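Asker: Here you go, sequence then predicted model.
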Amino acid sequence: MPERNIEFGKYGARGVRGSGLVARRLDELAGGIATPVTAKRGLIARLHYLTRTDHARAAAREAGLTVTDRTLKAWLEGRRTPSKANLERIDAAYRMVRRQNVARHLLRRLNREGRGTRVEFHPLNQSQVPQPLQRVVEYRSMNVRRWDRLVGAWAAGDDQGLDDAWTTEVLPDLGSQWGQFEFCSNVGFAA
């Protein structure tokens, strides 16, 4: 098995960690509120999502939204507006709670009763790499059947765990040249 990339981009290659692209795609599949938190509509929608049940309130507190009920009520009624730091906390808490709520459903759709989901790997961009140093990399696709660790780490917000699951469970199935796909320009899949 090849070693992991230590000095990625040293000769001008461009790309993003595959696990980061997977997290981005899972966020897209999870959906959510499109209006930004800085708009009143987006703020109110996120606050309603985070406060509609006791379970949601507890998850929001775990995710870092630790304001009093009185402050939340004032924000919902429009009597006060949250600071920039609190807006960021509200958005982060919303994303975390949304991930936790959607993870089980998304996992079932991705695993498809053991059949898995087709994943496309688009190679890194080597246009800035001098010709003698360029690798031959091509587009690849394969069926990923084990999504449990990937979705679990994504739902928990564990970037390192997601990267470890990606590089130990998914990439080795690409064969002996899996190291070429540690960094990619895109990773695509649907659920």
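Answerer: Yes, it's here.

Asker: CA atoms for contacts and neighbours, from now on please.
Answerer: Noted.

Asker: need the contact list for the residue nearest the centre of the chain.
Answerer: Nearest to the mean C-alpha position of the chain, by Cα atoms, centre = their mean, lies A23 at 2.1 Å. Shown in contact with A23 (Cα atoms under 8 Å, 6 or more residues apart in numbering): W154.

Asker: Got another one to weigh against that:
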Amino acid sequence: MPERTIDFGKYGARGVKGHQAVAARLDDLAGFIATPVTTNRGLLARLHYLTRTPHARAAARSAGLTVTDRTLNAWLKGGRRPTRANLDAVETAYRTVRRHNVARYLLRRLNRQGRGTRVEIHPLDQSHVLRPRQRVVPYRTLNIRHWERLVDAWAAGDDQALDNAWTDHITDLGSQWGQYEYVTTVGFAA
């Protein structure tokens, strides 16, 4: 069995870790607000999402948004503008709460009652590697039937657990799984 890649990109290969590509795809499926938090519209959309119910407010507080209700109301009414640190806190809390809220839905869609979801793995980019050092890394597909560990790690924001779960799945590719530790993209639908 191949070991993990230690010196990735030494000869010019480009790509991202597979679990990061999975997290990016799950983020796309989560449907985050597209308008940046730095604009008034983006800030208000996030604040409305985080304050619409008492449960949402509690989730936002546990996700790190620790300002007072008075400050939140002033931001919502436009009386005050949050500092850069508070804008980052709002964005982080929003992404954390949104991931938690859509995780169960995504899990149900991805598992598809035990049938799973086909995942397309696009290999790393070797266009900048000298010809004699290039290797043939084909495009692969994999059917993942159990997404629980991947989605739970993504929702919790646990990068190491997501990496471990992804590695466990790509070992199903056989002895060549190490070639897919770094990829250009990972594609799947829910």
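Answerer: Yes, it's here. Because the structure is a prediction, the values reported are computed rather than measured.

Asker: After the helix or strand harbouring N164 of the second structure, which helix or strand is next?
Answerer: In this structure, N164 of the second structure sits in helix 159-170 according to DSSP states H and E. The element immediately downstream of helix 159-170 of the second structure (helix or strand, assigned by DSSP H and E) is strand 182-187.

Asker: And the strands in the first structure?
Answerer: 16-17, 117-123, 140-144, 183-188 (DSSP state E).

Asker: Those strands into a markdown table, with extra columns for mean neighbour count and distance to L87 of the first structure?
Answerer: What follows is the strands of the first structure, written out as a markdown table (neighbours: other Cα atoms under 10 Å; distance: least, Cα to Cα, whole Å):
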| stretch | mean neighbour count | distance to L87 of the first structure |
| --- | --- | --- |
| strand 16-17 | 18 | 28 |
| strand 117-123 | 18 | 35 |
| strand 140-144 | 15 | 37 |
| strand 183-188 | 20 | 30 |
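
Asker: Nearest to D91 of the first structure, out of these?
Answerer: Closest to D91 of the first structure of the strands of the first structure, according to Cα to Cα: strand 16-17, at 23.8 Å.

Asker: ok, residues contacting that closest one?
Answerer: 124, 182-186.

Asker: switch the cut-off to 6 Å
Answerer: For strand 16-17 of the first structure, contacts defined as Cα atoms under 6 Å, 6 or more residues apart in numbering pick out 182-184.

Asker: Can you tell me how far the nearest residue to T167 of the second structure once chain neighbours are set aside is from W154 of the second structure?
Answerer: Closest residue in space to T167 of the second structure, ignoring its immediate chain neighbours: E181 at 7.5 Å, by Cα to Cα, 6 or more residues apart in numbering. Here E181 of the second structure is placed at a distance of 17 Å from W154 of the second structure (Cα to Cα, to the nearest Å).

Asker: any idea how far the residue nearest to the centre of the first structure is from W166 of the first structure?
Answerer: 11 Å.
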